[in-house]
Every structure is written in structure tokens, then in C-alpha cells.
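Asker: fold the following and give me the result.
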Amino acid sequence: MTDPILVWGAGAIGGTLGAHWARAGHDVLLVDTVADHVEACRTTGLSIFGPVAEFTQVVPAVTPAELTGTFSRIVLAVKAQATRDALPMLAPHLSPGGFVLSAQNGLNEIEIAEAVGAERTMGCFVNFGADWHGPGRILYGNRGALVVGEIDGTIRDRTRAMFDLARGFEPDAVLTTDVWAYLWGKMAYGAMLFATALNHDSMTENFADPARMPAWLALGREVTATAIARGVTPRGFGGFDPMAFAPGRAEADGIRIVEWLRDYTAVGAKTHSGIWRDLAVRKRKTEAASQLNIVPKLAAQLGIATPALSAVGRLIADIEDGRREQSPATFRALLDALP
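Answerer: Reported below is the predicted structural model:
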């Protein structure tokens, strides 16, 4: 493959990956809808800062309207809610034998496969901490797991090639034949991160409060039960084992995982989730409607009740629409919704 790696979405995930790949000598082209960010990346450079890495890298970048040509590798790194709009724009730029790799949070591979075909879709589990802080500036807060795999469970030359790129960014990256297990495992963690954004406490403060433990346990159980019912055994990262929330497991098993999350989120420069930043700082809609709310829909098809997940989705929407504030009272509404 000699054409550039096209990174569609140069924010927290895409910008961090693209800057590192460009610095390593790979041919990278960023695509982003924020014109000021595009201009900064291609002129003064994209600055990666924080405890993991500090550097500025000029990276070729364009807006979607400026993009021409076709590409064999498109790394889709937009927010989940932007996937639907991005796909018809990028599809004409995907070469006949090319593929789209989803470097996103959630289960976006389902939607991508419906748009461009399962054969042209590759999965990726991303869990490093990063935040977009403005045009040309991204905080790389902490290293995290990075897993690459085909959605059909095979391993091909293209899979190994993308794995090599992933390992160039994260030396501990993993090549897997079961990427869905990682994606569903991340959903269990992600559901909890959405809940931490209901108030202004840090992720660590949220996980450390014993009074909030019922919420974390309920969210983990609902996601894991849905995954298992769909034939997937969720896998985690680090000390996060989503199977601790599986049906029949002791409550103490789940509590230990939440305690691990308390300690895990206490390390690194990123104190709050990107979801919290969307609500509190950027004042924009989160990924809840596109990322989180898919699980209750899938669960309903299987007869699984999801009161905790459904409540988080409703409460996030209330905050987005100005009906509620991020506050202890809003988190209390989540606890009140539990059986």
C-alpha cells in the first residue's frame, strides 16, 4: 500500500494517531470539518501535549470539500453521532479494494458495514486517553489498549499491515480474531463513563463513592448480559474484566472492577471523560444517541431489561437539551431509576 493513510476525523483519537504516524514517516492525510483545525495541522502543525508525548507535527490536512482521489485505507475517527453523515462523504473516496477501519468508541462497525459492506470494514478497539483542546492542540493524557481485528474474525495481509501501524503508535497493541469481544467489553466501560458525565466530579471521584456503586454494577451487568445473549464473550483491558458483571457472578467481583477503575482513572492527565467535556466545555451533543442507546435497542430484541442504560441515555439527553444540569441531583435520578 503506497497511498496515504486517510484519517477521517482529526480530533482526539484521529489526530493523535495521525500525528504519531506522520512523525514516524508514514504518508498521512487528515480530513476534518473544522477549518481552523485543518489549517493549523497543515501549516503550523498539530501539537500533541501531555504526560505521554510532547511534539508538534505538520500533517497534510483538508476539509471534506477539499478532498480528492481514492484511498485504500480510511481510518474513521469521528464521534459516533457523526458516523452517519461521514459515511456518504467518504464512500466515494474509498478505492474498490479498500477498507474503513473504525477507530471510534461504540459499535460503529455495524453501521459502517451496512454502508460500505462487511468485506470493506475492519474493527478497532481504542482506549487511550486524549482530548481535543482547540485548533492544532490535542492532549494525549494516557496510553491505553489498542486492538485491531477483522469483523469476520479472519486475519489477512491488510489486518497485519494495520496492526503494524497500530503497534508503531502503541507497542502493546493487539491483533485479534475476536474484535467484537473487545468492542463489547469497551461498551461496559463506556456506559459507566457516560454516567460519570452526569455530574462534575472526576471519573475517579465517581468510582470512589460507595453510594454510586449500584449504578456501576447495573450498567456493567446490562451491557454484559446483552453481549452474552448475542453470542459474544466480552473482553476487557488492563484490570477491567467485563465478565465480572456477567449473570451469576458475585457482586464482590463487580465491586473489585469498579475499585480498579477508581485507581486506573486516577493516573494520567485526563480527569474527566470526553463525554463530560462535550457537555461542560464544548456545549455540544454527546455520542449517547449513537453509541450508548444502541445497547437498549439490541437488548430489547432479546428480552433483556436495561433500566440503568435507558436512564443514562435519557439523562444525558436532558442535559444536552437544557432540561437538567450536570449535578449530584442528576446522578441521583439515575440511582432512583434502578430496580
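
Asker: please count neighbours and contacts with C-alpha atoms only from this point.
Answerer: Noted.

Asker: following the strand ranked longest in the chain, which helix or strand shows up next?
Answerer: When the chain is scanned for its longest strand (criterion: DSSP state E), the result is strand 94-102. The helix or strand immediately downstream of strand 94-102 is helix 109-116, counting by DSSP states H and E.

Asker: run through the helices of this structure in chain order.
Answerer: For the chain, the helices defined by DSSP state H occupy 12-23, 35-42, 83-90, 109-116, 157-169, 179-196, 203-208, 213-229, 251-264, 274-280, 294-301, 307-320, 328-337.

Asker: and this one, so I can compare the two:
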Amino acid sequence: MRMAIMGTGSLGTIIAALTTRGGYPIDCIDANVEHVKALNAGGARVVGLMDLVQPVRALTPGEMVGEYDLILYLAKTTDNESALPVIVKHLKRDGAVVCMQNGIPEDAVADVVGRFRTIGCIVGWGATYLEPGVSRLTSAPEKMEYVMGELDGQDTSRLHEIAKVLSAAGAAKTTTNLIGIRWNKLMSNTGFSGMSAVVAGTYGDVLDQPKALACAQHIFREALAICRAAGVVIEPRGGFDNRDFDFHTEKERVEKIPLYLKKMEPHRNIRTGMLYDIEAGRKPEYEAFNGTITRWGKKWKVPTPVNDQVVDIVRGMWEGRLKIDPKNLGLMELPPLPSE
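Answerer: Coordinates of the predicted model:
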């Protein structure tokens, strides 16, 4: 099986290193020429919570030849316009694209490559791109997991074949409820990646600041309300059922804090990629994160005031109206709750 990663950034560098080491060589495709050169010259280097250097094969999109059976799609959603036409050109007729992007991205990919050739997959760990050829693992290695599913909810043989490959880079599972697992992941992304951008820090900075954590909790609450309205059955993951994180009073919110801490503590070193994007002059993925919540909220007539504020703040940083500054937390206003 001929395989490639399209968008070999922070996550892709680590996945490529681990799958290649595990006996599944995979081409590393990336538009960053310096990164491609470094990967070819010195291998994929993983630091942080893992120490590994693994020789890999890397190339730019323009250097791709032939067709692939499997493409792991890790480019940012903001790069779809340039990346998807390349995938279509180099994907076999019976090949598959494993969409590992943020948000709920499968429809946009399927519109270009076809629904049958699209598989959804959530990545349950984090990493930071440091420099060409080097990525820092910021989640505990034992927490690295993938959950993938077909768009029609079928349990197919190809899912298990792909899971076998990804098992070299973490725990790989399959699901018949892709949208439910997507919403599980989206809540963590919007609650903690979104607030990581607001506080200009890590998930740990969100956990350690009472107001920031309260904002993250309200983001979960808004997402849960949307799922109820839309009929989405949230899939438990990692030993947690996100429906248990809901609250209706201030007392309940405070009582649920230990649950949030238990869920997110293993990921406290993650710093949202949106901050790195802004610093590098790239558009951040706020539309894929909290923007998804606001769009679904409008569709299902569910108010999303906290998510709306996060979108406004991150957009403001991208447009230059706001600085990347922990003081942006002061701009957030929490909706009132009954005390008991």
C-alpha cells in the first residue's frame, strides 16, 4: 500500500516518524521547502515527551508522482483550496483520504474527492512544530489515540486496515458514530484550544486560571446544548462521556471542575496552533474550532455567547486589532447562571 501524509506539520512529523519506524513507510508531503529539506537530511526528529529521530522520505506537492492508496490529510482547513486539488490528482480511484483535520471537516473534503473516498479521523493528542524537521510531542505518549469512521457509519475492512497502520503511532480505534466522536473532540478543541488563544498560553494556563476555566466550561455547555438540539449522540472517548460535563447552575459548574481537570491535565503542555499561525502570519483556524459552534448554534437556534466572543477575539488578533496578550481574557464575559 502506497501511503502519504499531506501536510506534514507538527502532528504529521510525529506520525510519519512512528509509522515508518513501525514498518509502514509513508511519504511526507509539505509545502514548506525548508521542512522538507530538513526531513530528508536529518530525518523526522521528535522531542518533548518523546525522544526519537527517524529517517523519512519527504517531498513538496510539486514533486509528487503517481497515485497513492492512502493519504492522511493533516493540512489546515485554511489550506483546503490549495491542498485538495493535489490530493485528487494523486489519489487512486479506489484510494482513501483519512481526514485528520480540526472541526467537522469531512463534508468539505468529500465535496472534492468524493464521499466514498473520504474517511474521518480524530487525533487525540497534541504537538508543536519547533523548526524544520523537528516537532515537540506535548501530550503524554500513552494518551496518543486515533478514532476513525466511515461517513455512512459502516464498519468496513478498510477502517481496520488503516487502524493497523496508525497503531504504530498510538492507539487506533474505529467507530460507527463519527459525528458523535467529532463533537467530543470539537468540545475539547473549542474549550481549550480556543481559550489557549485567548489567554495567549497553554491548556495548563487555561486550567490554572479560574475565569479561563469557567469560559472553557461554558463553551462545553453551549456545544452540549447544540448536540441535544441537533440530535447528535456524543460518543464517549478516553474514559470520559462529555455529557457528564454539563451543568445548569453555578454550584454545578464548580462541582464539575475536578472532572475537567482530570480530562485535560494530560494535555496541559499544549499551546494552540492558532497562536503559532498568527505569529507566523498565517490565518488561524478559528472558523474550524469555535466558528463551527457558532454556525451550528445559528442553524439550531442555540445561543453561543462565549464561543462568539472567542471567535471575535481570535479574529481580532489575526486582523491586528488585538495583540497576543493574556489580558484578552478580561474581554470575556460569562453569561449568568442561577446560583443553585
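
Asker: now distance to Ala61 of the first structure and mean neighbour count too, for the helices of the first structure, in CSV please.
Answerer: Converted to CSV, the helices of the first structure look like this (distance: least, C-alpha to C-alpha, whole Å; neighbours: other C-alpha atoms under 10 Å):
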stretch, distance to Ala61 of the first structure, mean neighbour count
helix 12-23, 10, 24
helix 35-42, 5, 20
helix 83-90, 15, 16
helix 109-116, 23, 17
helix 157-169, 19, 17
helix 179-196, 29, 25
helix 203-208, 33, 22
helix 213-229, 37, 22
helix 251-264, 34, 18
helix 274-280, 23, 20
helix 294-301, 32, 16
helix 307-320, 30, 21
helix 328-337, 40, 16
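
Asker: reformat those as TSV; add distance to Ile74 of the first structure.
Answerer: Putting these into TSV (distance: least, C-alpha to C-alpha, whole Å) gives the following:
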stretch	distance to Ile74 of the first structure
helix 12-23	11
helix 35-42	17
helix 83-90	8
helix 109-116	12
helix 157-169	11
helix 179-196	18
helix 203-208	32
helix 213-229	28
helix 251-264	31
helix 274-280	23
helix 294-301	24
helix 307-320	30
helix 328-337	38
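
Asker: thinking again about what came up before, now do the longest strand of the first structure: which elements does it pack against?
Answerer: Using 3 or more C-alpha pairs under 8 Å, 6 or more residues apart in numbering; DSSP states H and E as the contact criterion, the elements in contact with strand 94-102 of the first structure are strand 71-76, strand 121-126.

Asker: quick one on the thing from earlier: among the helices of the first structure, which is nearest Phe128 of the first structure?
Answerer: Distances from Phe128 of the first structure to each of the helices of the first structure were compared using C-alpha to C-alpha; the shortest belongs to helix 12-23, at 8.2 Å.

Asker: contacts for the closest one?
Answerer: Counting by C-alpha atoms under 8 Å, 6 or more residues apart in numbering, helix 12-23 of the first structure makes contact with 7-10, 27-30, 46, 48, 57-59, 75-78, 103-104, 130-132, 138-140, 165, 168-169, all of which sit outside it.

Asker: stretch 133-148 of the first structure: end-to-end distance?
Answerer: Taking C-alpha to C-alpha, to the nearest Å as the measure, stretch 133-148 of the first structure stretches 27 Å from start to finish.

Asker: pull out the buried residues from that stretch.
Answerer: Residues of stretch 133-148 of the first structure classed as buried under the neighbour-count rule (16 or more other C-alpha atoms under 10 Å) are 135-143, 145-148.
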